[in-house]
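> turn this into a structure:
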Amino acid sequence: MKIEAFSSNLATLQELGKRLKAQRIAGNVTREALARKSGVSLSTIARMEAGQSVAIDGWLSVLRGLNLLVNVDMLVPEMQISPIDALQYGHIRQRASKRKEAKESSWKWGDEE
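Have a look, this model is predicted:
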C-alpha cells in the first residue's frame, strides 16, 4: 500500500509496521537481536510491527538499528532560502504571516445591478 495524504494515522502506522517487519526479515534480523541492537524493548518492536502507536524516539532507535535512519532526512526536507526570499527579506523567515483577506470590490460590470 502506498501512504497517501488522506491515509488515516492508523492506516499509516500499520503500513509502516509492515514495512519495518519486511526490512527486519530481509536483513535476517530477529526481533530479539533488533531490540538489543537498538536499545528498545521487544514489546516496543512488536507494537511497531503491529501498527500501534510508539514514541518517535523508539522509531528512531529501531531505524538506526536497521541502518535506515538516514531515510528520515526525506521526511521533512531541510529548507533552502530561495533567491527571491533572500532579496525580498534579506534573511530566512522565522514565522508565517497571516493571509490577507480579499476585499470585496464595489466595481461592477455595466449590466449588473
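
> going by C-alpha atoms from here, please, whenever you check contacts or count neighbours.
Fine.

> compute the number of surrounding residues for Pro58.
Not Pro; residue 58 is Gly. Using other CA atoms under 10 Å, the number of residues around Gly58 comes to 17.

> so is it in a helix, a strand, or just coil?
With DSSP: H, G, I helix; E, B strand; the rest coil as the basis, Gly58 sits in helix.

> compare with the first, here's sequence two:
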Amino acid sequence: MKTQVTNISVLQTSKVLALVSPIFGLFHSGIGVIFIIIALLGIANEEPEAGFMLIPGGILFLMPLLMFFMTFIFTALGSLLYNWVAGKAGGIEFEATVIQPETLGAPVADSLP
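The predicted structure follows:
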C-alpha cells in the first residue's frame, strides 16, 4: 500500500523535536563545565588569559537551552517549507504493509465493527 505524507503538523512536530534535542545538548554542557572549571582555576592562579575560556564555556553550558529554541524555530520553518513543496509536487511516498499481531486471537483494530 503506497502512502504519501502530504502535510506535517508544524506546531506538534516542532514541539516534540524541541523537547528531544536538549538531551543531545547535555554533552555540550559537560564540556562547558570543564571549560568553566579550567577558566576559574586559571583566574585563581592569576593567569589573565584564562578568563577568555569563560565565554565558550558559558555558551556550551547553555547549549541545551539554545538547542531547544533553535530546534523549535528551524523545525517549524522546515515543516512549513515541506508542506508548501508537498502541496506543489506531492509528498514523500513510501510503502506500508499491515502486519497482523501475533496475539492469542485478539481482534485487530481494523477488523472491529
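
> can you pull the TM-score for these?
The TM-score (TM-score structural alignment, normalised by the length of the first structure) is 0.25; 49 aligned residues with a CA RMSD of 4.5 Å.

> what residues sit buried inside stretch 79-88 of the second structure?
Under the neighbour-count criterion of 16 or more other CA atoms under 10 Å, stretch 79-88 of the second structure has 79-80, 82-83, 86 buried.

> typo on my end, it should be stretch 55-63 of the second structure
So, applying 16+ other CA under 10 Å, buried residues of stretch 55-63 of the second structure: 57-58, 60-63.

> got a list of contacts for it?
Contact with stretch 55-63 of the second structure is made by 22, 25-26, 28-36, as judged by CA atoms under 8 Å, 6 or more residues apart in numbering.

> excluding its backbone neighbours, what's nearest Gly65 of the first structure?
Nearest residue to Gly65 of the first structure, sequence neighbours excluded (CA to CA, 6 or more residues apart in numbering): Ser38, at 4.7 Å.

> is it true that the one you found touches Arg64?
Yes. Counting by CA atoms under 8 Å, Ser38 of the first structure does reach Arg64; the two are 6.8 Å apart.
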